[in-house]
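Trainee: I need the structure of the sequence given here:
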Amino acid sequence: MPNILFAATTDRWADYEAPLTAALDATGLDYRLATEMPPEEVDYIVYAPNSAVQDFTPYNRLKAVLNLWAGVENVTGNETLRAPLARMVDDEGLGQGMVEWVTGHVLRHHLGMDTHIVNPDRTWDDTAPPLSRDRPVTILGLGTLGQACAKALRGLGFPVTGWSRSAKQLSGVRCLNGAEGLGVALDGARIVVLLLPDTAATENTLDAGALARLAPGAVVLNPGRGPLIDDEALLAALDSGQVGHATLDVFRVEPLPVDHPYWAHPKVTVTPHIASATRPESAARVIAENIRRGEAGEPLLHLVDRAAGY
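Mentor: Now for the predicted structure:
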């Protein structure tokens, strides 16, 4: 019988207790699920990085840590964690939410909706936007979420270029990789979507040099991770007109401080880290399936490469 420790904040337990119980019951396993348990009895930890559990050393029979979040940058560097770490890849919740946010904001900028929604001078500009086939979109990051967004945008008719550190293949999408491929992906890009993980190798992917390669007036969308962007370089590019608008959902410090320049900048839209949220019902099924796999001796899903950082 697996012993499962739920290690997260109290409000999370209120959200997850019923869905996790239902999902674990559906596996047919006998199990014990609790928010407190002697460390030496714990087999699996359902984990939020901001929980009280930071030292994994006492958990000497631990089979796996199952992260509640897609991001694992606050866990991978923990040297006390020796058990396998799985990140949250929830196609129903995280994936669909990200697709909806990305496609919604790409269409918003593609169609120029802001001009029509906020038009205090009542100007009549009947210039039609180009069709989607004439508006290329570049996605940096072709993991599960990046691929889902690329497919959705391709389905709407946008030519999509995707870039990733390692080679990927995706039908209908121009896939590039490596340092040279990143330059090609950025050159002349008109809408750029950032969906890379937060690692030492991806920090400041959009720096001054990268922003200079974009088409003048390009749009930047960041629902990925705050450190992917050099904030000072982006603000300078917005002021110069090199970047026409930035819609940002993630930041180096969250909540975004009230005095941060992004709040007041006329070419910046701030959304409060809502692009892709873990939904308890669907996330519970992902967690339960991994525990079932662990007990059956099957490979766990969504394992993290600790060396790569994701």
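Trainee: contacts and neighbour counts: CA atoms only from here.
Mentor: Fine.
Trainee: so residue 80 makes contact with residue 53?
Mentor: No. Here residue 80 lies out of contact with residue 53, judged by C-alpha atoms under 8 Å, at a distance of 10.9 Å.
Trainee: what's around residue 250, how many residues?
Mentor: 24 (other C-alpha atoms under 10 Å).
Trainee: just checking, it touches residue 269?
Mentor: No. The criterion here is C-alpha under 8 Å, and residue 250 misses it with residue 269 at 11.2 Å.
Trainee: secondary structure element holding residue 6?
Mentor: Assigned by DSSP states H and E, residue 6 belongs to strand 3-7.
Trainee: which strands or helices does that strand pack on?
Mentor: strand 32-34, strand 44-47 (3 or more C-alpha pairs under 8 Å, 6 or more residues apart in numbering; DSSP states H and E).
Trainee: which residues of the chain fall in helices?
Mentor: Here the chain has its helices, by DSSP state H, at 10-27, 96-111, 113-117, 144-155, 178-186, 208-212, 231-240, 261-264, 280-296.
Trainee: which residues sit against the longest one?
Mentor: By C-alpha atoms under 8 Å, 6 or more residues apart in numbering, the surrounding residues in contact with helix 10-27 are 6, 31, 33, 35, 280-281, 284-285, 287-289, 292.
Trainee: next: stretch 103-123.
Mentor: 129-130, 132, 135, 149, 152-153, 191, 219, 221, 247.
Trainee: same question, stretch 278-293
Mentor: Contacts of stretch 278-293 (C-alpha under 8 Å, 6+ apart): 15-16, 19-20, 23-24, 27, 29, 44, 46, 66, 68-69, 88-90, 92-94, 299-301.
Trainee: second chain to compare with the first, below:
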Amino acid sequence: MSILYRSDAARAPAWVRYFAEHAPDLDFRVWPDAGDLDEVEYLIAWQAPADFIAQLPRLKVFFSSGAGVDHVDFSAIPAHVPIVRMVEPGIIDGMVEYVSLCVLALHRDFFDYLQAKAARSWAPLKVLPASARTIGVMGMGSLGSAVLQRLASYGFDLRGWNRSRRELPGVESFAGAEQLQPFLAGCDVLICLLPLTPATRGILNRELFSRLPAGAALINVGRGSHLVDADLLEALDSGQLSRAILDVTEPEPLPVEHPFWAHPRVFLTPHVASMTQPESAAPILLENLRRHQRGEPLEDAIDRSRGY
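Mentor: Alright, predicted model coming up:
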């Protein structure tokens, strides 16, 4: 039984070591040393080019090497082949760390103090308790729920919005299009952790920003295509939004001439908020593969009709 890894080459050796030690019965291959593609039954990959998938006639499961699957061309993968997204502790922990850093930096006016330092200005700002800030998370899946649970430990007032209602202790829950406006109305910091689907593409736009309290901040760790760039710049320049922290952009890398680079109230990182960690991902994926071999349902298989 053959498994082909076709993702980040730098992480491939860790995958090879784990499968060699824990699943010596499996033929683990790394692209481009793939051997006979007719033998490949499981694929671990970031993307699924149609011409490549067509060369895998025995493919049984497509394992995405990332938490999102919006980059995957569903039409290229036969309908009978499950698509499984990566949900593993390394991805979750990385996202929790990054979002916590961003929220705390905004809460404690870190970016204001950076500007003050550049101006050599000693200008203390009033310190507010965490309970005085309301943090809202759009997307209460595995990542969003973990972020909310960590932020709760700091004492922030928390609310979450999801397509369908999900309840978390200490979090005010909102669901569906009819509850989006009341959700937004109370958010001092808005965090986007939505999956990218046709319904969520461009959701971070002028209308949404107008529903937030004046001076709110945005953290986008979803996908760059969630955001309408021109609308964000307008909201920042008008004061409707105070700051934006963007880990994702469209396109990536962001072109050097893009106005985000020079805008004083935009902070950018190059899609590094969360990454798959082979040491924690390989055991999760292997157990899922064994479930499939035993005829049991796969964990974290996506619903193609929803896109996640």
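Trainee: quick one: the strands in the stretch 51-200 of structure 2, in order.
Mentor: Per DSSP state E, counting those that start in this stretch, the stretch 51-200 of structure 2 carries strands over the ranges 61-64, 83-84, 134-138, 157-162, 171-175, 189-192.
Trainee: list the buried ones in the fourth one?
Mentor: Meaning strand 157-162 of structure 2. Neighbour counts using 16 or more other C-alpha atoms under 10 Å place 157-162 of strand 157-162 of structure 2 among the buried residues.
Trainee: ok, now stretch 261-278 of structure 2?
Mentor: Residues of stretch 261-278 of structure 2 classed as buried: 265-267, 271, 273-278 (neighbour count, 16+ other C-alpha under 10 Å).
Trainee: which residue in structure 1 lines up with residue 262 of structure 2?
Mentor: Residue pairing (TM-score structural alignment): residue 262 of structure 2 is matched to residue 264 of structure 1.
Trainee: and residue 133 of structure 2, what does it touch?
Mentor: Residue 133 of structure 2 makes contacts with 107, 156-157, 188-189, as judged by C-alpha under 8 Å, 6+ apart.
Trainee: mind running it again at 7 Å?
Mentor: Residue 133 of structure 2 sits next to 156-157, 188 when contact means C-alpha atoms under 7 Å, 6 or more residues apart in numbering.
Trainee: any chance of JSON lines for the residues you listed, columns distance to residue 176 of structure 2?
Mentor: Putting the contacts of residue 133 of structure 2 into JSON lines (distance: C-alpha to C-alpha, whole Å) gives the following:
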{"residue": "156", "distance to residue 176 of structure 2": "23"}
{"residue": "157", "distance to residue 176 of structure 2": "21"}
{"residue": "188", "distance to residue 176 of structure 2": "20"}
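Trainee: residue 217 of structure 1 against residue 243, yeah?
Mentor: Yes. In this structure, residue 217 of structure 1 is within contact of residue 243 by C-alpha atoms under 7 Å, at 4.5 Å.
Trainee: more crowded one of the two?
Mentor: residue 243 (24 against 17).
Trainee: what do we get in structure 2 for that one?
Mentor: Residue 243 of structure 1 maps onto residue 241 in structure 2, by TM-score structural alignment.
Trainee: contacts only, for its match.
Mentor: Counting by C-alpha under 7 Å, 6+ apart, residue 241 of structure 2 touches 214-217, 235.
Trainee: for it, give its distance to residue 135 of structure 2.
Mentor: Per C-alpha to C-alpha, to the nearest Å, residue 241 of structure 2 is found 14 Å from residue 135 of structure 2.
Trainee: returning to that earlier point: make JSON lines out of the strands of the stretch 51-200 of structure 2 and add distance to residue 254 of structure 2.
Mentor: Below are these laid out as JSON lines (distance: least, C-alpha to C-alpha, whole Å):
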{"stretch": "strand 61-64", "distance to residue 254 of structure 2": "24"}
{"stretch": "strand 83-84", "distance to residue 254 of structure 2": "29"}
{"stretch": "strand 134-138", "distance to residue 254 of structure 2": "24"}
{"stretch": "strand 157-162", "distance to residue 254 of structure 2": "28"}
{"stretch": "strand 171-175", "distance to residue 254 of structure 2": "33"}
{"stretch": "strand 189-192", "distance to residue 254 of structure 2": "19"}
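Trainee: so which of the ones you listed comes closest to residue 304 of structure 2?
Mentor: Nearest to residue 304 of structure 2 among those is strand 83-84; the distance by C-alpha to C-alpha comes to 8.2 Å.
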